[in-house]
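Q: Requesting a structural model of the entry that follows:
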Amino acid sequence: MAAGCCRLLSLLLLLCEICFSLPVERHENLREDKCGYQSCHATKASMLNVHLVPHTHDDVGWLKTVDQYFYGDRNDIQHAGVQYILDSVVEELQKNPDRRFIYVETAFFYRWWRRQSSDMQRTVKQLVNQGRLEFVNGGWCMSDEATTHYSAVVDQMTMGLRFLNQTFGPCGRPRVAWHIDPFGHAREHASMFAQMGYDGFFFGRVDYQDRSRRMRAKEQELLWRASDSISPPLADLFTGILPNGYNPPEGFCWDQSCDDPPIKDDPDLEDYNVNDVVERFLNIAKSQSLVYKSNHIIMTMGSDFQYENANLWYKNLDKLIRYVNARQSNGSRVNVLYSTPSCYLQELHRANLSWALKTDDFFPYADDAHDFWTGYFSSRPALKRYERLSNSNLQTCNQLEVLGGQASTSGPFGQGDSLTLRRAMAVAQHHDAVSGTEKQHVANDYARRLANGWQRCQVVVSNSLAALSGSTAERVYCNSLNISVCPITESSKKFSVNVFNPLARPVSWPVRLPVNGTTYVVADANGKAVDCEVIPISGTTRDVRRNRGFAVNELLFRVRAPPLGFSTYSVSLLQDGPPLASTGYHVPKSIWNKYLRVTFDPTTGLLSGLDNLETKQSIGLTQNFYWYNASDGNNSNSNQPSGAYIFRPNSSTPFVISKTAKTETIQTSVMQEVRQWFAPWASQVVRLHTDSRVLELEWTVGPIPIDDDLGKEVITRLDTDIKSSGIFFTDSNGREVLQRKKDFRPTWNLKQSEPIAGNYYPINSRAFIKDDKDQLTVVTDRSQGGGSIQNGSLEIMLHRRLLYDDVRGVAEPLNETSDVFPEGLVVRGRLLLSLDHPASAADTHRPLAEEAVLQPLLTFTEGHLHPNTRLEFSGLQAALPPAVHLLTLSQWDDKSVLLRLEHQFQSWESKANSQPVTADLQKLFSTLEVTGVSELNLSANQWKEEMKRFDWRPQAVEKQMKKSLEDPSMWEVTLRPMEIRTFLLRANLR
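A: Sure thing, here's the model as predicted:
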């Protein structure tokens, strides 16, 4: 018994030590001050309480770059200077303790905070401790919800919330998620916010038909059940739709950018207007109260980049509160107060009402009959791909920083860091960044930040691989392999390829390297020869790369990498000679391997069928490229043109680029491909690897011609004989799958006015159609928009080039060019197709999508490696089960590591993989000795056991709680379907 007590005491001491590693600022005067819900002003139960919320919405890049917005540069584009907003607000808050202000974008606040004196920082901390300055949302930015991947969203939220936690302690922790500007809202975002501990979620934009119905039914405030797999209420989130988007009521904007008259309260003046202002305000408050459920309403008093001169706002708001409340002595039942979203939320919770329940999402979003904001799902496809690739690079960088230890940031290749790329990726999640809705010079700035971050991470990767392999040979990175550019492989006769796999399971991956020789030998880490072939580079690839490379051939072979580890392959030039690949310009009847057969129409050269030879499934499948004629606004129904945000085709029938394709066939022992040319600006490679269960379609589109002065929106369409009944499925931010139905919305009777754009949805990583027998899944390599306009059909938008602005603020047509492509941007991407039985399809497309998001990283070393070089390594003791994904492995501080494990299957998806899974954290890593563990919420800013959220009552639905599965010990953790668990590990390098 004594030994057991000592062991328990040691464990408790260890856990306490870990707890202190979560940085929380301690404030001496915290007991005297009141923040959060305790700081809210009193309300009056018998009155209509109007919560005025002073706020500013500060885009982390849009019309100007992040730097330009912060400093107030380039005001010829837009007058906005965030540093002056924060200066002015802090000054005005000190003048009146009743005043309140909320701030959202930590990227800007962090920058401002670093430049303040210690006296100013103490002042701001006091304002925060007293609840007068409150942070809401708290992420590095306010992320987009359609085109972001959940892993990047979690990272950017963690970064912002960690800074607030370190700087302000518990009073800096936001209680409310605040997405007032994103253009539609994803269910997965609500699920993540719930798991991050937020009590509520407010946003401004909702479809005009949806809002109209909700206003009539008083359902603008609701309970969002954001997962069909996570037990309620763990993914339930109270959600409120704000009354004026995020602007003030009409006539009550008192910013220096506004034209509304101030409150003139000197009765001796001829233009005294207090009575008029009060009457107008009371009428607005009464009207608003009629479409909300409780005796509390909220008004957002601010807008884009407002409060640069906060005195204007606060002087008038002080007067408004005083004069409206003075009417109470004459019988008025309206009470106005300074408030915050969390204070408003608290009053709704106290009301103990039941709320409408929602289980779908808020896509697509339209603000009028012909104005669907579905174009940005595909806008700037090159930036969307670069962001996705940068996320993969960042996760690899984070992992190797942990596995390599201290040598990873300061090693033989110099000083490196992961922070630069973390911040760049965090900024890229902004709803005018990866969304593609920014000006061109801002898009260039986002890309530049990502490139700078990746350069810093390359040093970390090189140092870490040097420490793990024992080789300090210089490593080369080839960032343009998709267009066959890599100087070291083009010119070297002997080189090595290191393949690092960021997934927690082994992967097999096809490699294509540009070379100029014709016969090579490839050996794996054990010296065993690997089957390889050399084929000629296509004419399309030569055209795309232009003068950025000189290889005439490509070397093909397949690599295998262990979980969370690397394997090294040596490549040697044997001799020159004729290429071994057979090339033909005829249309093949079919290409096949032991898993799939792909058939072609001999007349058109197009795909005609797909067979799964394992399951004996066959479907008719045709695929081609089309373009929608973008509206220029000269239309009898509406003057709305297509633009960066809005997709509005001028016709419901797309134009086919070509009814036939010129073809070239390549057949080798490792790969077969059919190269198709549809036009000088549209081509494709249909590719089937020998050991692959999926079909690859590599498309190249651009420069999109605009000689006819018409914008074009280019799609690929897959037409099958699957009886899909107007239904298809898309993922939500890369996680849970949602059902979509043509011309249908689950929560209201849709009046469809745009048969194409109104049926487009965001596809973040995959989409599929199915019937009782067959399921065709398409995995994308970036976020794109798509729909199922006809039964058995799935179309995906690949590229857009538009000649008109859509009048949503960006004031610039989406007409992308670059230094390399001044005549118009060329974009290349991949779609992966799988054919399965519906009951088992998730077992294929879940890991396939995972590989598309976190792909292996290749590094190259010239010449012979040192004989003592370690050629293979795994950071895990064993691969994780198929249902478990290693979401996060990153350095938290000098002694701690942040770990996230997730169950990546929904509860209904897979007979084999939709069951709870248990993992042992002590037996997880091969190079880390885990000596302690404590669990956090999803955003890693609160201990899991301390996370307490408001409980809400849905209308006419009983709360259903599944029986909890207890973890057997502190080391063994159980993951249920769709569950993400976050841990802070005390870990030492072995």
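Q: Please make it C-alpha for all contacts and neighbour counts, starting now.
A: Will do.
Q: what comes up buried for stretch 840-855?
A: The neighbour-count check on stretch 840-855 (16 or more other Cα atoms under 10 Å) flags 841-843, 845-855 as buried.
Q: In CSV, list these along with secondary structure and distance to residue 775.
A: What follows is the buried residues of stretch 840-855, written out as CSV (DSSP: H, G, I helix; E, B strand; the rest coil; distance: Cα to Cα, whole Å):
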residue, secondary structure, distance to residue 775
841, coil, 7
842, helix, 10
843, helix, 12
845, helix, 11
846, helix, 14
847, helix, 16
848, helix, 15
849, helix, 16
850, helix, 19
851, helix, 20
852, helix, 19
853, helix, 22
854, coil, 24
855, coil, 25
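Q: Going by distance to residue 661, which of those residues wins?
A: residue 852 (27.6 Å; Cα to Cα).
Q: any idea how far residue 192 is from the closest one?
A: Look at residue 852 and residue 192: by Cα to Cα, to the nearest Å, they are 22 Å apart.
Q: before we move on, what about residue 718?
A: For residue 718, the distance to residue 192 - Cα to Cα - is 33 Å.
Q: go on, residue 404?
A: 30 Å.
Q: And residue 555, by the same measure?
A: Residue 555 sits 43 Å away from residue 192, going by Cα to Cα.
Q: same question, residue 984
A: For residue 984, the distance to residue 192 equals 19 Å [Cα to Cα].
Q: structure for this one too, so we can compare:
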Amino acid sequence: DQYYMEKVQYILDTAVEELVRNPDRQFMFVEQSFFQRWWHQQGSEVRGIVKQLVKEGRLDLTVNGGWCMHDEATPHYIAMVDQTAYGHQLLMDEFGISPRIGWQIDPFGHSATQGSLLSQGVGFDALYFARIDYQDYGQRIKTKDLEFIWRPSKSRGKESQVFTGEIIDHYCPPRHFSYGNIGNEIQDDADLHDYDVCGEVDQFVQNAQMRGSATKGHHVFIPMGCDFEYDNSLRWFKNMDKLIHYVNQDDRLNVLYSNLSYYTDVKRAEGLTWSVKTDDFMPYASADHDYWSGFFTSRPTLKRFARVANILLQQVRQLDAVYQSHHSTELVSLQRAVGLVQHHDGLSGTEKQSVAYDYALRLNDGIIDAEKEMNEVLFVIGEKEPFRFCLMANTSVCDVSTQNDEFDVLIHNALARTSVETISIPITHKTAEVQVVTGDATVRSQDVFVALPVHPETQVAPYSFVFSVELKPLSTVRLLVKQKTTDGVDVDDILHSTTDVAPIDDSEGSEVVVLENHLIRAEINKATGSITKLANKKKNIQIPLSLDVAYYQAFQGGNGARSGAYAFRPDSNKTYPVTNATSDGIPTGSLPGVKMIDLQTGDSTDSKSVPRVAFKIGSWVTLEYRVNEDDEFLEIEWTVGSIPIKDNKGKEVILRFDARDSIKSASKIYTDSNALEFMERVRNHRDTWNLTLHNNQDAVAANYFPITTGAYIKDTNRQLNLVTDRAQGAASLADGQLEVMVHRRLLDDDGKGVGEHLNETESVYDSATKTQVTKGLVVRGNFFINVDSAEDGMRSLRSKMESQFFRPLTVFRKAVTSADEQAKLPWLTVNEFPPNVGLTTMQELSKQCLMVRLSHLYAVDEHATLSQPATVDFSKLFTVKNAVVSEVTELTLTGTKPLPSSSAESSRFLWKTTDESNGASPRSLPVKGTSVVLQAIEVRAFRLCFGKSFVDADVESWDDEEGDSIGGALLDLAEII
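A: This is a model prediction of the structure:
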């Protein structure tokens, strides 16, 4: 809001005025979150002028066009597509245009998903950015390789490649030609003493020639703009008019206002041969010792909140579609908030604290509106009394379940396949039971466990009621939970009554506690709280495994790079056990040890109980291990904080799994790219240049990579899988090890622009003293790990990634009478999807039509059968009342218009390259009737209509024009003569 009020509105006001003055001028504007606010404040006269400027290509809105310029390391690909699609839809609705150029100039490294799905996949002809590793940049500028073909998807190959350009000397103008600064104006009055047209021309020509010497072909572009410039566009355009005039008079260059669409077209027309890059650009380093791998974890609670909000958005969209509610306008605020937080200074955790609060507030407001939307849908189907979200149930907080002995639970399965889900609900009594009221579901087990509070000083529900339930695809069921009144318990007493388990009674073999179901078995050391063994019972695989909770101490010496919101720089490659630092932050002679906490209540209602055990590690870390029914993964709930800092040393906390005695990982770890394809990472290695590491600290930070949902290590026989609940940084610094950074608390700024220490705090209510207490942020999260065979490891990993992201929507209300138990049947039912196909997005378009995105869940060569092409017949998967699927139209991934023909589409991306092999590069196969074949890791969008052939008025306005004539970016195009 502050940016808009102080700068952005004046940028657009004055830029439009200046474009009208001179028909040669062009201007580019990118983020729709700002543009749409300005647009809706304009009257009809200004709107008419803007539409004409857009039509002429002089106001260029076809670059990027998303709601924001999203981060690339931390978002889930569904959120990336959603926010891009939202911006593109607004541009289509208002101007009838489709963006064709990617402009990701400021994210801190670039992901394979951005280079494939979010470039060619959304219709971009080219992608331009400004941040790559300084060593990579230094090599590329010498070899004229700053422009190239990026082909990061091994599954899609040439089908998803994109022409890519790294901007020379960052994305701002050449020094001295930034006309927003007073003193840089061109003085062309020969009667004045500071007249220096010749000097200005020479400087510009020299800069253009420098760029030309590092660029293939005869054309270079020079960006003429920067952060928050052009609030006085007259100053810029007046001086650029002069610059263009005098440089062209000089006759060494041909300079003109231009745009990236035109630049890309002339580059392609030159018929040059380009190198091919197949890996990604993670992590980014800007200098020696300056690896921007800290932000992969920064602000972990915001990262989780954004993930939850994104999932809620998808879930409520599904409800709208399944029950044909026609009320989806309530979701706009959540859609905008989820889109906005994907910003490269949002979800990344690299904003000021006040801005982080603002993101959270917007998400919360959007969730409140989504709750209203959900209840409007449920009202339509007969649920007259509203339900409530309980977003803090994982911290034992839920007003509905803790204030009512009987309450209703409504669960919507967001997966397009039958699933067994474990539901955990905070309750106040020691005994409870659940029964199905409406819908097709089977309760498989139920039990009550002691709940561990995030903050021991706060009063929360003392128990968790845990049950597993089998749910049909995209089904909605209502359950009734009844608590049986018993004496309450003081949670603080539970925690403080636990005793150190040492000495161990070896005679009875009590040194470990075992958790198991029919699929997995885990042994936990009672004295250390660490896993000792993990077994896959179905595959008869068992490995020794340990889990350490430790921290890196942040570098604090000298004037060089330091750990901050962006950067990660430890003071050495050494880690310290969390028991080394007390809650006061200063080690003492009597350090807190490890305490085992028995979570069993002794009142199990089912022999198939869900076993769990917890450990207090030192004074500020808790681990809770869980084995859930029908789950082949061990769940680990970790609680970290407050991180002690009274020793005046920043700390970056990790959980490290060590299987060095069983998995020979050959210096490799595999990390997901925005939850889509996995990237092979080799320790101390980069594919396109020889990585130079200057010390042991660099060897840690340079080997940290972003994970969005998962990572794994493997050898020829076994694979250790990890699934996480939010974006984090991960590394394998020794063979057989996999570590994840979960929390950071720092006392220095890294000098990248935040201007604040990453020292998050929170205010909690101390129920004993009845006062508010400010303390360091405490974070709770979940890991899921399993071991599998090398042949089948990706099946278990991919399946868990999908089910963990699309957790069921679970909402609550006080129990109501049975009057409305006969709820209305859904308009739409979904049958079991193929095991390698996911329903990524489903939303209502009109009375009879839906937009769906489908994802092939496996990359090429991940699994012998599941990586094969998958056939989807919509007429068999989607059933509606008294109707059939009558029309299937493939859309662009953003859903703005029908997909152009395959031949026309492929011709737009014809580039000569040094590598024309790179696998089979399977083409997308067209829709045939109601069926389509998805290739490995493909994500595609479709419009489904039911009943009679239906043509929506909005769709009739779609056209297939490529938008090649639409352009406009404030750039100088210099032709080297």
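Q: re earlier: more neighbours, residue 718 and residue 192 of the first structure?
A: Taking neighbours as other Cα atoms under 10 Å, residue 718 of the first structure and residue 192 compare with residue 192 leading, 24 against 20.
Q: Spatially nearest residue to the residue nearest the centre of the first structure, not counting backbone neighbours?
A: Among the residues of the first structure, the one closest to the centroid is residue 148, at 1.8 Å (Cα atoms, centre = their mean). Excluding the flanking residues, the one nearest residue 148 of the first structure by Cα to Cα, 6 or more residues apart in numbering is residue 733, at 5.9 Å.
Q: sec struct for that neighbour, please.
A: Following DSSP: H, G, I helix; E, B strand; the rest coil, the label given to residue 733 of the first structure is coil.
Q: per the alignment, the residue nearest to the centre of the first structure corresponds to what in the second structure?
A: For residue 148 of the first structure, the aligned position in the second structure is occupied by residue 75, per TM-score structural alignment.
Q: Next: residue 379 of the first structure.
A: Checking TM-score structural alignment: residue 379 of the first structure goes with residue 298.
Q: For the equivalent of residue 569 of the first structure over in the second structure, pull up the helix or strand it's in.
A: When the second structure is aligned by TM-score structural alignment, the residue opposite residue 569 of the first structure is residue 479. For residue 479 of the second structure, the element it lies in under DSSP states H and E is strand 476-484.
Q: That strand vs the first structure, mean deviation?
A: With mean Cα distance after the TM-score superposition for the first structure, strand 476-484 of the second structure departs from the first structure by a mean of 2.2 Å once superposed.
Q: any idea how far the helix or strand that that strand is followed by is from the chain center?
A: Per DSSP H and E, the first helix or strand lying C-terminal to strand 476-484 of the second structure is helix 491-497. With Cα atoms, centre = their mean, to the nearest Å as the basis, helix 491-497 of the second structure stands 37 Å off its chain's centre.
Q: Which element is encountered next along the chain beyond helix 491-497 of the second structure?
A: strand 512-516.
Q: compared with the first structure, how much does that following strand deviate?
A: Mean for strand 512-516 of the second structure is 2.8 Å (mean Cα distance after the TM-score superposition for the first structure).
Q: follow-up on the earlier one: quick check: buried residues in the strand holding residue 479 of the second structure?
A: Applying 16+ other Cα under 10 Å to strand 476-484 of the second structure flags 476-483 as buried.
Q: three-state assignment of the residue sitting furthest away from the middle of the first structure?
A: Distance from the C-alpha centroid of the first structure peaks at residue 268, with 57.2 Å (Cα atoms, centre = their mean). Assigned with three-state DSSP, residue 268 of the first structure falls in the coil class.
Q: Now which residue in the second structure aligns to it?
A: Per TM-score structural alignment, residue 268 of the first structure is aligned with residue 191.
Q: Equivalent analysis for residue 806 of the first structure, please.
A: Per TM-score structural alignment, residue 806 of the first structure is aligned with residue 750.
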